[in-house]
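S.K.: starting from these lines, generate the structure:
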Amino acid sequence: MTDHVGQRPSGGDTRGFPDSLAITPSDLGRRVSVRRVLDIRDGRPVYGDVLGTLLDWRGGRLVVESRDGSRVEIAEESVVAGKIVPPAPVRRGRRAVAAHLAPSAEELQAVGARGWPALETARLAAPAAPWLLRAARGFTRRANSALAVEDQAGSADLGATARRLVEWYADRGLPALAQVVDGSPAAAGLEELGWGAEGHAVLRTAPLSALLTAGSEGAAGRGVRLERTPSDAWLAEYGKVSDPETARAVLAGGPSVWFASVPAGEAEGGNGEDGEDGCAAIGRCVVDGRWAGFAAVEVVPAARRRGLASTVMAALAERAAQEGADLAYLQVEADNGPAARLYDKLGFAEHHRYHYRRAPQD
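M.R.: So this is what the prediction gives:
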């Protein structure tokens, strides 16, 4: 079982590191450049640079993931410099693309995977494509499916990949599922192999500023509560939990996670004491560098059409902005019309679509 980052630390102790080290453990999820000593030759150090996303920093090591999905472990003692690297420049003029739409589908799929981490992960080795395998005792498709590394899917033996996926998930008593971007080589290849399509979804993005104003007055007046772990009342409203221990481990995973709730009594004008009639509305947000990922936004039927969904998201957005995020994303079922209308109003645009492929039964 692999380690996961957990909640974002509030800071990092970099005493003893060179002044050129401008990153700390609090920069988890950000794009960084790290220079470290690879070797000593003829009494002189040989340096190497790593560019990618800072996934982990603890136990005397850093883990940086590059755009192709490969991970590099770096010993703290070998680091001589490090800095935050801005996202790739956004095109200007006629081909200008808003910052939240500029990243590739593969980049955002990786961000989404970090924000909804499985309990166990692994990567396939050649000749199979180095897809990310994820398992979490069956809690949600997202945490129990293989995530394709799209830019390498066409160069690897997809048949070998499919066989390895089936074997890996069978060993864990789970069906073999793959999360693929619509129209991608991986989706087409698995379709040719007879893997059926299901779970069609849309990944939407927006500037975080669009959410900061939506429902902000309601957030202040309705006492949205923010916590680091989901309460029993929060899980009860989420309603997709058969194994609370597993659900909490997945939901609370990610770089920096917040759970929002509006107590039912407070939403109805009561005193809002803990446990009073459960939650009227809930939501979850994970902060990963400049990205804030929203999920599990639910409102009980009796409290709908009061602006509680946008209220919850505004409160979460404010906290994410305090941690340095400026872009937002969420993933929603393609046929969820009410959610689509809400997210349209909040400024979310469709970035790309994805779905799951299930291995055929013998």
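
S.K.: rest of the way, CA atoms for contacts and neighbours
M.R.: Noted.

S.K.: return the distance of residue 293 relative to residue 51.
M.R.: 23 Å (C-alpha to C-alpha, to the nearest Å).

S.K.: in terms of packing, which of the two has more residues around it?
M.R.: More crowded of residue 293 and residue 51, by other C-alpha atoms under 10 Å: residue 293, with 27 against 19.

S.K.: contact partners for that one?
M.R.: Listed by C-alpha atoms under 8 Å, 6 or more residues apart in numbering, the contact partners of residue 293 are 112, 115, 285-287, 328-330.

S.K.: got a list of what residue 58 touches?
M.R.: residue 25.

S.K.: now the residue nearest the centre of the chain: how far from residue 109?
M.R.: For the chain, residue 115 is the residue whose C-alpha lies nearest the centre (C-alpha atoms, centre = their mean; 2.3 Å). Distance, residue 115 to residue 109, by C-alpha to C-alpha: 10 Å.

S.K.: that older thread, just give me the closest of the contacts of residue 293 to residue 188.
M.R.: residue 112 (21.9 Å; C-alpha to C-alpha).

S.K.: second input sequence below; structure requested for side-by-side comparison:
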Amino acid sequence: MRRMSTDVSNLPLGSRVVVRWRLEAPDPATGATLTDAVGTLLSRDGETVTVETSRGPVTIPTSRITAAKEVPPKPSRRGASHLALSIEDLQRVMTPAWGAVERATLGDWALRASAGYTQRGNSVVPVGSPGKPLADAIADVEDWYAARGLPAKFALAGPQGFDPAGDPLGALLLDRGYTIGSLTLNMTAAREKIVAADPGGPSLTVSRDLTPQWLEVYRRTRTTVPGATETVLLDSPRVIFASIAPGGGLSQQLGLRTAGAAGITPIALARIGIGAGWAGLGAVWTDPAYRGRGLAAHLTAGLAALLREEGISLIHLQVEHDNDTATRLYRRLGFDVHSSYAYLTSPDTRTETR
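M.R.: Just a heads-up that it's a prediction; the model follows:
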């Protein structure tokens, strides 16, 4: 398990954390010298942190902290841990796993802009309250995106197959001429189930840095925006890039032609973004010439195994609702559909075409 750090400066305010700290004197009943505070991180400064626990706020001198880390939100229902989170809490968990060039908040809502690169990087996560009437909040969101030459876009979540028109926010957006698109499934899984489903395969190349080779191949998989793409890919609290490159061992194992010297262009990619106590899998891709060989499954399971060192036991991913091939793959690995979301996009004519 990943060791908890004594550094609390990078823990997001409002996140759920566990902070271990030294008592002034041993507990008279148990003799313990350490205790844990589990709850929401309310504040921090150079000398103290305050955690809202189930028993009330606890203020802890930073000099007494021996370990601290972010942990997943509390389950909201019974069942498997990866399915026990509410739809809203999963949206909160997913938000830091994919990056953005610019982030802002409107009450509880999270706004993201990334020069048009990816819908996730250029949309609102409307979870919680915006702190004002919905109509006013929508107008503020539209102004914020228009100032950046982008259409306002809301990632509206609900149960699988939900109708955005049945949601109060969704109904208002549709009345304003917003269009529904990119219906997406949120799939979740427990780490060890994915690890156990590994079909086996060649070794992975893993890095916390965005290497030129990984980025070069990724640019072939979709339209990118120089500068914005790199920022988005790196903008998670923790990130892991993985790839598989062909070589002698891979060619023998898969019955493929010899690919040449080591260090050549990868033929399979994946990325993990870690935040809010979960890992988000994305950017999974295999060269068409090498598909059907189990590389995507092996890459996913290999990354899941690496999460043991990160102390992360839960994984989420997003897949378009009609991508049957990907959905079958992830189900075989042990992922279940948790919920879904749709993008509702403004027809605002103030924005530029990108």
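
S.K.: returning to what we had before: can you give me every residue that contacts the residue nearest to the centre of structure 1?
M.R.: The contact partners of residue 115 of structure 1, by C-alpha under 8 Å, 6+ apart, come to 253-255, 286-288, 293.

S.K.: mark which of those are buried, thanks.
M.R.: 253-255, 286-288, 293 (16 or more other C-alpha atoms under 10 Å).

S.K.: and the counterpart of residue 118 of structure 1 in structure 2, what does it touch?
M.R.: Aligned counterpart of residue 118 of structure 1 in structure 2: residue 100 (TM-score structural alignment). Listed by C-alpha under 8 Å, 6+ apart, the contact set of residue 100 of structure 2 reads 112-114, 121-122, 228, 231-232, 235.

S.K.: show me where structure 2 has its helices.
M.R.: 87-94, 134-146, 168-175, 191-196, 212-221, 228-234, 248-254, 295-310, 324-333 (DSSP state H).

S.K.: want to throw those helices into TSV with distance to residue 81 of structure 2 and mean neighbour count?
M.R.: Formatted as TSV, the helices of structure 2 follow (distance: least, C-alpha to C-alpha, whole Å; neighbours: other C-alpha atoms under 10 Å):
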stretch	distance to residue 81 of structure 2	mean neighbour count
helix 87-94	12	21
helix 134-146	33	16
helix 168-175	29	16
helix 191-196	11	19
helix 212-221	32	15
helix 228-234	27	21
helix 248-254	36	14
helix 295-310	16	21
helix 324-333	16	15
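
S.K.: turn the ones you listed into a markdown table, including distance to residue 261 of structure 2.
M.R.: Formatted as a markdown table, these follow (distance: least, C-alpha to C-alpha, whole Å):
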| stretch | distance to residue 261 of structure 2 |
| --- | --- |
| helix 87-94 | 38 |
| helix 134-146 | 47 |
| helix 168-175 | 54 |
| helix 191-196 | 30 |
| helix 212-221 | 14 |
| helix 228-234 | 27 |
| helix 248-254 | 8 |
| helix 295-310 | 20 |
| helix 324-333 | 31 |
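
S.K.: nearest to residue 7 of structure 2, of the ones you listed?
M.R.: Across the helices of structure 2, residue 7 of structure 2 has its closest neighbour in helix 295-310 (15.7 Å, C-alpha to C-alpha).

S.K.: whereabouts in structure 1 does that closest one align?
M.R.: Going by TM-score structural alignment, helix 295-310 of structure 2 sits over residues 308-323 in structure 1.

S.K.: repeat that for stretch 324-343 of structure 2.
M.R.: Against structure 1, stretch 324-343 of structure 2 falls on residues 337-356 (TM-score structural alignment).

S.K.: next, the distance between the ends of the matching stretch.
M.R.: 20 Å.

S.K.: next one: that stretch to chain centre, how far?
M.R.: Between the centre of stretch 337-356 of structure 1 and the centre of its chain there are 16 Å (C-alpha atoms, centre = their mean, to the nearest Å).

S.K.: do the same with stretch 159-169 of structure 1
M.R.: Going by C-alpha atoms, centre = their mean, where stretch 159-169 of structure 1 is centred and where its chain is centred differ by 24 Å.

S.K.: give me the mean distance between that stretch and structure 2.
M.R.: For stretch 159-169 of structure 1, the mean distance to aligned residues of structure 2 following superposition is 1.1 Å (mean C-alpha distance after the TM-score superposition for structure 1).

S.K.: that stretch maps to which residues in structure 2?
M.R.: Residue span in structure 2 matched to stretch 159-169 of structure 1, by TM-score structural alignment: 135-145.

S.K.: where do the strands sit along the stretch 51-200 of structure 2?
M.R.: 56-61, 65-70, 102-106, 109-113, 124-125, 153-158, 179-190 (DSSP state E, counting those that start in this stretch).
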